[in-house]
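S.K.: coords please:
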Amino acid sequence: MSDRVAIVVGAGGLLGRFVAAKLADDGFTVVGVDRSEAGLSELADGIRRVAGDTTDPTVAKSLIDRIAAETGQPAVLVNTLGAFTMGDALTATPEDVRLMVDVNVGAALWLTQAVVPYMQRAGSGSIVHVSARPGLEPTAGLAAYSLGKAALTQLVRVLDLELRPQGIRVNAVAPQLIDTPKNRSYFPAEVMAHSVTPEALATVIAFLAGDAAAPVSGAILPAYGG
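M.R.: Predicted coordinates:
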């Protein structure tokens, strides 16, 4: 196993599994994190698994500390967590907004806070989060979701300013729509025709995480599909 450790959060989901596999192929020792043990069980052999809900800041810190102690100090953090809800601004509920913020930006902040001390000691590190096009451009009918992803986009830009001087890169990808079974159940075929596959998105994420993207930090990389 490589001494370069990559943590993939949301590894029980479709995108997370592809990212974990790609990073393992790239030579990292990969640890997959997800609250779903069933999802983690679908990871490829050789990828380590840790279960926990990282929207809780205490859990996020304890999981990162555990991984660092048992596997090694993390060189890469990829956070693929995300929650989605449809609805316009006038019908958004407090529960909608709270969920979109807790999952889409809260977990990103708690995970970053937990992993950065290890990267600071190493003087290097790479963090990649998954934003979305509605977090960059106003999108009618996705009010609460847009708020959560917009907050994540701004967080990435702030983290870049704060961490780049310490050798830590922070970037994000911003897909418009990912081709997943769940999204196919929401959207008509003509919309899904322009989605991006999780395999393709995982390749972009792995690029941002790896050494080939060493000059890149603070980027919100569009991945809008065809």
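
S.K.: switch to C-alpha atoms for all contacts and neighbour counts from now on
M.R.: Fine.

S.K.: could you pull out the helices for the chain?
M.R.: Here the chain has its helices, by DSSP state H, at 14-25, 37-40, 57-70, 94-101, 107-122, 143-163, 181-186, 189-192, 198-209.

S.K.: For residue 215, find the nearest of those.
M.R.: helix 198-209 (9.8 Å; CA to CA).

S.K.: which of the residues in the closest one are buried?
M.R.: 198-199, 201-202, 204-209 (16 or more other CA atoms under 10 Å).

S.K.: Now find how far off-centre it is within its chain.
M.R.: Centroid separation between helix 198-209 and its chain, computed with CA atoms, centre = their mean, to the nearest Å, is 11 Å.

S.K.: can you give me the angle it makes with helix 14-25?
M.R.: Counting by axes from the mean of the first three to the mean of the last three CA atoms, to 10 degrees, helix 198-209 lies at 50 degrees to helix 14-25.

S.K.: Who are the packing partners of helix 198-209?
M.R.: The contact analysis (3 or more CA pairs under 8 Å, 6 or more residues apart in numbering; DSSP states H and E) places helix 198-209 against helix 14-25, strand 74-79, strand 125-130, strand 168-175.

S.K.: let's go with 10 Å and repeat that
M.R.: Under the contact criterion of 3 or more CA pairs under 10 Å, 6 or more residues apart in numbering; DSSP states H and E, helix 198-209 touches helix 14-25, strand 74-79, strand 125-130, strand 168-175, strand 220-223.

S.K.: another one to check against the first:
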Amino acid sequence: MSDAVVVTGAAGALGRAVVGEFRARNRPVAALDRPGAALDALAADDVHPIGVDLTARDSVAEAFARVDAFGLGIDTLVAVAGGYAGGGLADVDEAGLHELLDTNLASVVWAAQAAAPRIAGAGGGAIVTVGARTGLTGPAQLLHGTTKAAVHRLTEILADELRPQRIRVNAVLPSVIDTPANRTWMDADAAARAVSPAAIAKVVAFLSGPDAAPVSGALVPVYGDS
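M.R.: Coordinates of the predicted model:
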């Protein structure tokens, strides 16, 4: 059996698409997310759902130990987990700031920290993070744009740090994703231009695979027409 792909935020719209893309490529998947019915529904012979608080270092370490217990090696981490908060400077409070820092940044740090030695032990592999267009340029909601910008820089720093261990680190940067939640506010034109989770998942799989061997430290736009 090939080494496994760990997907955080696996029960969300993009996470489910990433899980499905790797299953289509005959890769076993460890699916990490908050416990609940949406996560449980992913269970299959080649998908192992693991409930975890991705913002807590000890909880993430325990989840990766459970992956080890399944007898799965790990050569890929896809850190999809993240959140969104609207508002500008006047709207920020302490709770909101710390929540989005934990959800968007700490979750990636803890997952990468747990995954990196395992990927190195497998002979190398890939980490793919999920940033955002608003973390790179243009108008943005303050906390979302700032925390996603931190993910971008984290990706670049990890690419340098982990290169000697044969671990490549890249990010995909969505704009508007065509999800049920986003459909609640998008008009018909915006919905037509939004990028499907399945299309982004294919880019994630490419960045994780051998054809992307020369690529590390890249921030890859997946904006489509959105």
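
S.K.: before we move on, back to that, please produce TSV containing the helices and strands packed on helix 198-209 of the first structure, extended by mean neighbour count and distance to residue 144 of the first structure.
M.R.: Formatted as TSV, those follow (neighbours: other CA atoms under 10 Å; distance: least, CA to CA, whole Å):
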stretch	mean neighbour count	distance to residue 144 of the first structure
helix 14-25	23	22
strand 74-79	27	20
strand 125-130	27	16
strand 168-175	25	17
strand 220-223	19	20
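
S.K.: Turn the buried residues of helix 198-209 of the first structure into JSON lines, including distance to residue 178 of the first structure.
M.R.: JSON lines is the format used below for these (distance: CA to CA, whole Å):
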{"residue": "198", "distance to residue 178 of the first structure": "6"}
{"residue": "199", "distance to residue 178 of the first structure": "10"}
{"residue": "201", "distance to residue 178 of the first structure": "8"}
{"residue": "202", "distance to residue 178 of the first structure": "11"}
{"residue": "204", "distance to residue 178 of the first structure": "13"}
{"residue": "205", "distance to residue 178 of the first structure": "13"}
{"residue": "206", "distance to residue 178 of the first structure": "16"}
{"residue": "207", "distance to residue 178 of the first structure": "18"}
{"residue": "208", "distance to residue 178 of the first structure": "18"}
{"residue": "209", "distance to residue 178 of the first structure": "19"}
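
S.K.: Show me which of those is closest to residue 191 of the first structure.
M.R.: Using CA to CA, the buried residues of helix 198-209 of the first structure come closest to residue 191 of the first structure at residue 198, 16.1 Å.

S.K.: distance of that closest one from residue 14 of the first structure?
M.R.: Relative to residue 14 of the first structure, residue 198 of the first structure is positioned 7 Å away (CA to CA, to the nearest Å).

S.K.: now do residue 149 of the first structure
M.R.: The gap separating residue 149 of the first structure from residue 14 of the first structure is 19 Å, by CA to CA.

S.K.: just residue 34 of the first structure next, same as before
M.R.: From residue 34 of the first structure to residue 14 of the first structure the distance is 12 Å (CA to CA).

S.K.: what do the two both touch?
M.R.: residue 80 (CA atoms under 10 Å, 6 or more residues apart in numbering).

S.K.: Tell me which residue of the second structure lines up with residue 104 of the first structure.
M.R.: Using TM-score structural alignment, the partner of residue 104 of the first structure in the second structure is residue 104.

S.K.: Report the separation between that match and residue 129 of the second structure.
M.R.: From residue 104 of the second structure across to residue 129 of the second structure, the span is 10 Å (CA to CA).

S.K.: Can you work out which residues contact both of those two?
M.R.: Common neighbours of residue 104 of the second structure and residue 129 (criterion: CA under 10 Å, 6+ apart): 79-81, 151.

S.K.: how many other residues sit next to residue 121 of the first structure?
M.R.: Neighbour count for residue 121 of the first structure, taken as other CA atoms under 10 Å: 11.

S.K.: what does residue 154 of the second structure give?
M.R.: Counted with other CA under 10 Å, the neighbours of residue 154 of the second structure add up to 19.

S.K.: Name the residue closest to the centre of the second structure, please.
M.R.: Nearest to the geometric centre of the second structure sits residue 80, at 1.9 Å (CA atoms, centre = their mean).

S.K.: is it true that that residue touches residue 131?
M.R.: Yes - the criterion here is CA atoms under 10 Å, and residue 80 of the second structure meets it with residue 131 at 8.9 Å.

S.K.: anything in contact with each of the two?
M.R.: 104, 172.

S.K.: The residue nearest to the centre of the second structure and residue 173 of the second structure, how far apart?
M.R.: Counting by CA to CA - residue 80 of the second structure and residue 173 of the second structure are separated by 11 Å.

S.K.: what touches both of the two?
M.R.: Listed as contacting both residue 80 of the second structure and residue 173 by CA under 10 Å, 6+ apart are 129-131.

S.K.: so what sits against both of residue 198 and residue 14 of the first structure?
M.R.: When contacts are counted by CA under 10 Å, 6+ apart, residue 198 of the first structure and residue 14 have 178-180 as shared neighbours.
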